[in-house]
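Asks: show me the folded form of this:
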Amino acid sequence: MSAFNLLHLVTKSQPVALRACGLPSGSCRDKKNCKVVFPQQELRKRLTPLQYHVTQEKGTESAFEGEYTHHKDPGIYKCVVCGTPLFKSETKFDSGSGWPSFHDVISSDAVSLTDDFSYGMHRVETSCSQCGAHLGHIFDDGPRPTGKRYCINSASLSFAHAESSSGEAACAGSSPAPASRDKTEL
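Replies: Alright, predicted model coming up:
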């Protein structure tokens, strides 16, 4: 069955409200499922237009143009929206895809996985488990030991160098949510 026929079959049986990016905005379909919620006005001020588009509207940056695509410094990659640690530099590898790729997450509860049927295909979307920011997608064609490839947009990440990445240190350009707040509008 072609991608067009599959998309037609899905949309014919169920009315779907689509945004320009193909899906409703925000990875936490219902913001009460997110542990940390930021007002959209704050995010529009704090994030670049590309960071906002990628993390809040499920956009994608251009291949091979992201800040961290060829980045090799030791440290921790964090969510640009809330500062949650997501990936260690030791798990980063060059997949040739044009986006930063990692074979494992920093902890199993750092990233949420959701089925994504946009563009007439099935993929698995990755989102920050704390704030719901869209990160990218995960595929089963990565290296050992996991066999996974977390294909992540640079625009959804900030980076803390190894000497400043211990604990929950803040990243440049990001305002992490205080750990003591739970499901709070900041």
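
Asks: when you work out contacts or count neighbours from here on, use the C-alpha atoms and nothing else.
Replies: OK.

Asks: quick one: end-to-end distance for stretch 40-53.
Replies: 12 Å (Cα to Cα, to the nearest Å).

Asks: stretch 138-156 now?
Replies: Start-to-end, stretch 138-156 (Cα to Cα) is 15 Å.

Asks: what's the answer for stretch 110-127, then?
Replies: OK, stretch 110-127 end separation, Cα to Cα: 9 Å.

Asks: got it, and stretch 101-119?
Replies: 22 Å.

Asks: contact partners for the residue at minimal distance from the centre of the chain?
Replies: Centroid-nearest residue in the chain, with Cα atoms, centre = their mean: L135, separated by 1.0 Å. Contact analysis of L135 by Cα atoms under 8 Å, 6 or more residues apart in numbering lists 54-55, 58, 125-128, 152-153, 156-157.

Asks: structure for this one too, so we can compare:
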Amino acid sequence: MKSFLFNLKKTTTNLNYIHRSINNNNRLLLFPINNISSNNNKLGISSSNNICINFNIKNKRFYSNKMNLSEDEWRVKLSPAQFKVLREKGTERPDSGEYNKHYEKGVYNCAACDAPLFKSDHKFSSGCGWPSFYDSIPGALELHEDPSLPGRPRTEICCKNCGSHMGHVFKGERFNTPIDQRHCVNSISLKFHSEK
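Replies: Okay, the predicted model is just below:
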């Protein structure tokens, strides 16, 4: 797991830079800050080079946001149910999502930013109650260790373009698929585009 340490630095009278130190390889990245905001135990920092990082201070989880939208802007863009899952990392009830038993040919995109994430050819029936894919479109997802359930380590999957929460990926479950992994995805995190 990557561990991040953030410090703010003043260069003149304004907060101009943020230092990001990645502990496991001692790299230091520096980028200019445009805006810092806090709201409901969350800290948001946005930059002029399309980097926006949002921290959930309460449980110390974070995600990147290359779309550079504030949490208030996400609330306007998404429905309350979408916001709960995509931005606050919630989970929809099993067997409740529209794509759980959906097998039309096409591509499943991120519901927040419309980036392509999964192909229908990779979808399979796992019986878990959520859409399952054995693979994703290369480079479409970010993976993060998810410590939210003590004693049950999981790997969270997020859209690489906007940082929105998709679900989790599990390995070694021995499904009859070409790759022994299951991307367990919330339907509400997806937007389907039919193959013409």
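
Asks: could I get the TM-score for this pair?
Replies: Overlay of the two chains. TM-score (TM-score structural alignment, normalised by the length of the first structure): 0.69; 140 aligned residues with a Cα RMSD of 2.2 Å.

Asks: about what we covered before: what's the match for the residue nearest to the centre of the first structure in the second structure?
Replies: In the second structure, the residue matched to L135 of the first structure (TM-score structural alignment) is M166.

Asks: relative to K66 of the second structure, how far out is that match?
Replies: 16 Å.

Asks: now swap in H122 of the second structure and tell me
Replies: 26 Å.

Asks: equivalent analysis for C159 of the second structure, please.
Replies: Distance from C159 of the second structure to K66 of the second structure, by Cα to Cα: 10 Å.

Asks: out of the two, which sits in the busier spot?
Replies: C159 (29 against 17; other Cα atoms under 10 Å).

Asks: what segments of the second structure are helices?
Replies: 71-77, 80-86 (DSSP state H).

Asks: and the last one, which stretch of the first structure?
Replies: Just to be clear, that refers to helix 80-86 of the second structure. So helix 80-86 of the second structure sits over residues 49-55 in the first structure, by TM-score structural alignment.

Asks: OK, contacts around the residue nearest to E156 of the second structure when sequence neighbours are not counted?
Replies: Nearest residue to E156 of the second structure in three dimensions, chain neighbours excluded: H168, at 4.3 Å (Cα to Cα, 6 or more residues apart in numbering). Shown in contact with H168 of the second structure (Cα under 8 Å, 6+ apart): 154-157, 183-185.

Asks: top of those by neighbour count?
Replies: V185 leads these on contacts (other Cα under 10 Å) with 26 neighbours.

Asks: now do the contacts for it.
Replies: 130-133, 166-168.

Asks: derive a ChimeraX selection command for the buried subset of those residues.
Replies: Only the buried entries of the contacts of V185 of the second structure go into this ChimeraX selection, using 16 or more other Cα atoms under 10 Å:
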select :130,131,132,133,166,167,168
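
Asks: which of the contacts of V185 of the second structure fall in strands?
Replies: 132-133, 166-168 (DSSP state E).

Asks: nearest to S79 of the second structure, out of the residues you listed: which one, please.
Replies: M166 (15.5 Å; Cα to Cα).

Asks: distance of the closest one relative to A115 of the second structure?
Replies: 12 Å.

Asks: give me the common contacts of those two.
Replies: Shared contacts of M166 of the second structure and A115 (Cα under 8 Å, 6+ apart): C159.

Asks: just the strands from the first structure, written as ranges.
Replies: Under DSSP E, the first structure gives strands at 36-37, 75-79, 85-88, 92-93, 101-102, 111-116, 123-128, 134-139, 149-152, 157-161, 184-185.

Asks: one step back: any idea how far the residue nearest to E156 of the second structure lies from E71 of the second structure?
Replies: For H168 of the second structure relative to E71 of the second structure (Cα to Cα), the value is 22 Å.
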